[in-house]
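Participant: sharing a sequence plus its predicted fold:
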Amino acid sequence: MDGDVLYSSVNFHQKKQRKGKLQNKKETEDPSEDVTYADIKIANTFRIQNTDVDSKEDSGESPKEVKESNPGSTAGTSGLSKKTSAAPVPCPNVNTKACWLILLLLIILLVAALVGFVISSRSCSVCPQSSLLFDSKCYFFFTDKMNWSKSQDNCTSIRGHLAIIESKKEQEFLISNLGNKTDEEKSYWIGLSDQVTEGHFLWVDNRPQDSKGRFWGLREYDHGQEPDNWTDPVHNPAGEDCVHLNKSEHYSGWYDNNCEIQMKRICEAACN
């Protein structure tokens, strides 16, 4: 019935364009042959499918059986849905949450490695001609003599500070560069003192001395361990609160001394 209405609509449309010819043609030709548009053919096909279903129902076969009678279309559709739903899994044998945590950890490690590479690539490799390079820091061995406080001020004027020794390698590097073989006096102020509280040594950046990084020397005359805070009512009433690095014939290391003693100094500065 729906198909007849569609044909009638088309006939009316063609009638409007070629009224005379269509009237004569309609009298001689079969109405079913007047189908010329794709939508009418689709409607006609749909009617045939409905008719086919009706015939199946008349024969006692259910619509479900009709669907099953066309295995090609359903099989293709189900196969397509399986393919589209199967997304690739980055960790097929690991729980989904654990998988994403692993991926996140890998990303963090990668970023950390990149940051480390950038920092290391930006570290300097050249110091001023009058200084020595060690571990991205420049060390100045000044041979003119000052007391401990003025020595620190002088280091500050060159954008540095008295040397802060943080490792055995740094200690050995400085000891190996304390003057030449003919220089008998190999004592240089470093940035350590206990002027605030006796026995509590602080670096010039106010950090306490690391218990694992202590390189106190032995005395030549009695082989005793430094520091000793030696005091004398006449010659040294203030005691010994400032530290210098010393290299002697038998021993080397840190030694406390009177802060007013005139001594050489080691300044440390970041290289540019």
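Facilitator: Yep, it's here.
Participant: when you work out contacts or count neighbours from here on, use the C-alpha atoms and nothing else.
Facilitator: Noted.
Participant: what segments of the stretch 1-150 of the chain are strands?
Facilitator: 132-134, 137-146 (DSSP state E, counting those that start in this stretch).
Participant: which strands and helices sit next to the shortest one?
Facilitator: Contacting strand 132-134 under the criterion 3 or more Cα pairs under 8 Å, 6 or more residues apart in numbering; DSSP states H and E are the following elements: strand 137-146.
Participant: for the strands of the stretch 1-150 of the chain, give me CSV that also has distance to Glu27.
Facilitator: Below are these laid out as CSV (distance: least, Cα to Cα, whole Å):
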stretch, distance to Glu27
strand 132-134, 110
strand 137-146, 109
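Participant: just so I know, which of the ones you listed lies nearest His161?
Facilitator: Checking these against His161 by Cα to Cα gives strand 137-146 as the closest, at 9.9 Å.
Participant: so which bits of the closest one are buried?
Facilitator: For strand 137-146, the neighbour count (16 or more other Cα atoms under 10 Å) marks 137-142, 146 as buried.
Participant: quick one, what contacts Asp153?
Facilitator: His161 (Cα atoms under 8 Å, 6 or more residues apart in numbering).
Participant: quickly find the element holding it.
Facilitator: Here Asp153, judged by DSSP states H and E, is contained in helix 148-157.
Participant: okay, now the one to match up with it:
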Amino acid sequence: MPEGDAVWRTARRLHQGLAGDRLEGSDVRVPAHATADLSGRRTIEVVPRGKHLLHRLEGDLTVHSHLRMEGSWRVHPVGRRHALGARHTVRALLWTSARVAVGDSLGMLDLVRTSEEHRVVGHLGPDLLDPGYDVQVALANVLADPERTITEACLDQRNVAGMGTIFTAEPLFVLGLHPWAPVGEVGADRVEEMLSTARRMLVLSCRTGRTTITGRADVTADDAWVHGRVGLPCKRCGTPVRLAPIGRQPQERVMFYCPTCQGGLAPTDDGARQTPLGHARRRYE
């Protein structure tokens, strides 16, 4: 699922392509809004909210979407509208006289009154990429359940919005924190440091225009400490990076970590040899 930085870049792309222009037409391909006509409305702005996108139009109307695993929004010259719209996975087309925005494979798409956006994003905690991010509220949310693992607490978008497995695994490694450690054992100071580190990494990724941990322009394929590096040597100690499930269904995830740098094997890790992702004998997808 795209994380906060990818959603931020998507919102920026849509805003730059459509803001200030009137829509000449729309094609919303979800049953609840199939008859909606957005033509004549001017795009005011497109903004991210955690992993959600809010495309605000004149007349107190917002196109709300969530990319989930496979979704995307792209902006193309309007002349390509018919060809692009022929894809069976397209869920929305919004076009001006010059450009067309194509929402493909969207996990969520609906229309809400802008004044009632709280109905779709009001449950979210403080957004790490919001200029008005409130660290004290986010911290209090994460600390509210001291028995919960630090990973689960940070991935819960009701606590703090924008973090996914990448921007949870990487700060945990950088700070030497065990992903399965209960929040109460981690402590308030370290939790705050974790959130601040995640925020810096997300902001860096937004500035560079790609998901990055180091920010180095010469690093692309392996620009991570642990995420995606199962079976490969830790860049600090050489121990093979591991992957293990965390959380309970339906919120179960998998987390990358170094058992040497981060306090030992996970309680859900049997210690068996794991091969790098992409190899035929990989243990996890």
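Facilitator: Cool, got the structure. Remember, predicted model here, so these are calculated numbers, not experimental data.
Participant: give me the TM-score for this pair.
Facilitator: After superposition, the two chains reach a TM-score of 0.18 (TM-score structural alignment, normalised by the length of the first structure), with 76 aligned residues with a Cα RMSD of 5.5 Å.
Participant: so which of the strands of the stretch 1-150 of the first structure is nearest Gln23 of the first structure?
Facilitator: strand 137-146 (105.8 Å).
Participant: can you give me the separation between Gly103 of the second structure and Ala6 of the second structure?
Facilitator: Distance, Gly103 of the second structure to Ala6 of the second structure, using Cα to Cα, to the nearest Å: 15 Å.
Participant: typed the wrong thing, it's Ala101 of the second structure
Facilitator: 17 Å.
Participant: okay if I get the buried residues of strand 137-146 of the first structure as CSV plus distance to Arg265 of the first structure?
Facilitator: Shown next, in CSV, are those (distance: Cα to Cα, whole Å):
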residue, distance to Arg265 of the first structure
Lys137, 16
Cys138, 14
Tyr139, 10
Phe140, 8
Phe141, 6
Phe142, 6
Met146, 8
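Participant: Lys21 of the first structure: which of those residues is nearest?
Facilitator: Distances from Lys21 of the first structure to the buried residues of strand 137-146 of the first structure, taken by Cα to Cα, are shortest for Lys137, at 104.1 Å.
Participant: thought that closest one was touching Ala269?
Facilitator: Yes - if you go by Cα atoms under 8 Å, Lys137 of the first structure and Ala269 touch, sitting 5.9 Å apart.
Participant: list the residues that contact both of those two?
Facilitator: Common neighbours of Lys137 of the first structure and Ala269 (Cα under 8 Å, 6+ apart) do not exist.
Participant: which stretches of the stretch 51-200 of the first structure form helices?
Facilitator: Taking DSSP state H, counting those that start in this stretch to define them, one finds helices in the stretch 51-200 of the first structure at 63-68, 71-85, 96-122, 148-157, 168-176.
Participant: any buried residues in the longest one, and which?
Facilitator: Yep, that's helix 96-122 of the first structure we're talking about. Quick answer for helix 96-122 of the first structure (16+ other Cα under 10 Å): Cys99.
Participant: tell me how far Arg113 of the second structure lies from Val46 of the second structure.
Facilitator: For Arg113 of the second structure relative to Val46 of the second structure (Cα to Cα), the value is 14 Å.
Participant: between those two, who's got more neighbours?
Facilitator: When Arg113 of the second structure and Val46 are compared for neighbours, Val46 comes out ahead with 24 against 16, by other Cα atoms under 10 Å.
Participant: picking up where we left off before, so which of the helices of the stretch 51-200 of the first structure gets nearest Ile42 of the first structure?
Facilitator: helix 71-85 (18.8 Å).
Participant: quick one: contacts of that closest one?
Facilitator: Contacts for helix 71-85 of the first structure (Cα under 8 Å, 6+ apart): 67-68.
Participant: just to revisit the earlier point, to Leu133 of the first structure, which of the helices of the stretch 51-200 of the first structure lies closest?
Facilitator: helix 168-176 (10.0 Å).
Participant: report the angle between the closest one and strand 137-146.
Facilitator: The directions of helix 168-176 of the first structure and strand 137-146 differ by 40 degrees, with axes from the mean of the first three to the mean of the last three Cα atoms, to 10 degrees as the criterion.
Participant: elements contacting helix 168-176 of the first structure?
Facilitator: strand 242-247.
Participant: 10 Å instead?
Facilitator: With contacts taken as 3 or more Cα pairs under 10 Å, 6 or more residues apart in numbering; DSSP states H and E, helix 168-176 of the first structure sits against strand 132-134, strand 242-247, strand 252-257.
Participant: need these in CSV (columns: mean neighbour count).
Facilitator: Listed next are those as CSV, based on neighbours: other Cα atoms under 10 Å:
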stretch, mean neighbour count
strand 132-134, 18
strand 242-247, 24
strand 252-257, 22
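Participant: rebuild these as CSV, extending it with distance to Thr156 of the first structure.
Facilitator: Shown next, in CSV, are those (distance: least, Cα to Cα, whole Å):
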stretch, distance to Thr156 of the first structure
strand 132-134, 17
strand 242-247, 17
strand 252-257, 22
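Participant: nearest to Ile119 of the first structure among those strands would be which one?
Facilitator: Closest among these, using Cα to Cα: strand 132-134, at 16.6 Å.
Participant: need the longest helix for the second structure.
Facilitator: The residue-count maximum for a helix in the second structure (DSSP state H) belongs to helix 188-208.
Participant: can you give me the buried ones in that one?
Facilitator: 191-192, 194-195, 197-206.
Participant: related to what we said a few turns ago, would you turn the helices of the stretch 51-200 of the first structure into TSV with distance to Ile48 of the first structure?
Facilitator: Listed next are the helices of the stretch 51-200 of the first structure as TSV, based on distance: least, Cα to Cα, whole Å:
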stretch	distance to Ile48 of the first structure
helix 63-68	14
helix 71-85	18
helix 96-122	50
helix 148-157	99
helix 168-176	94
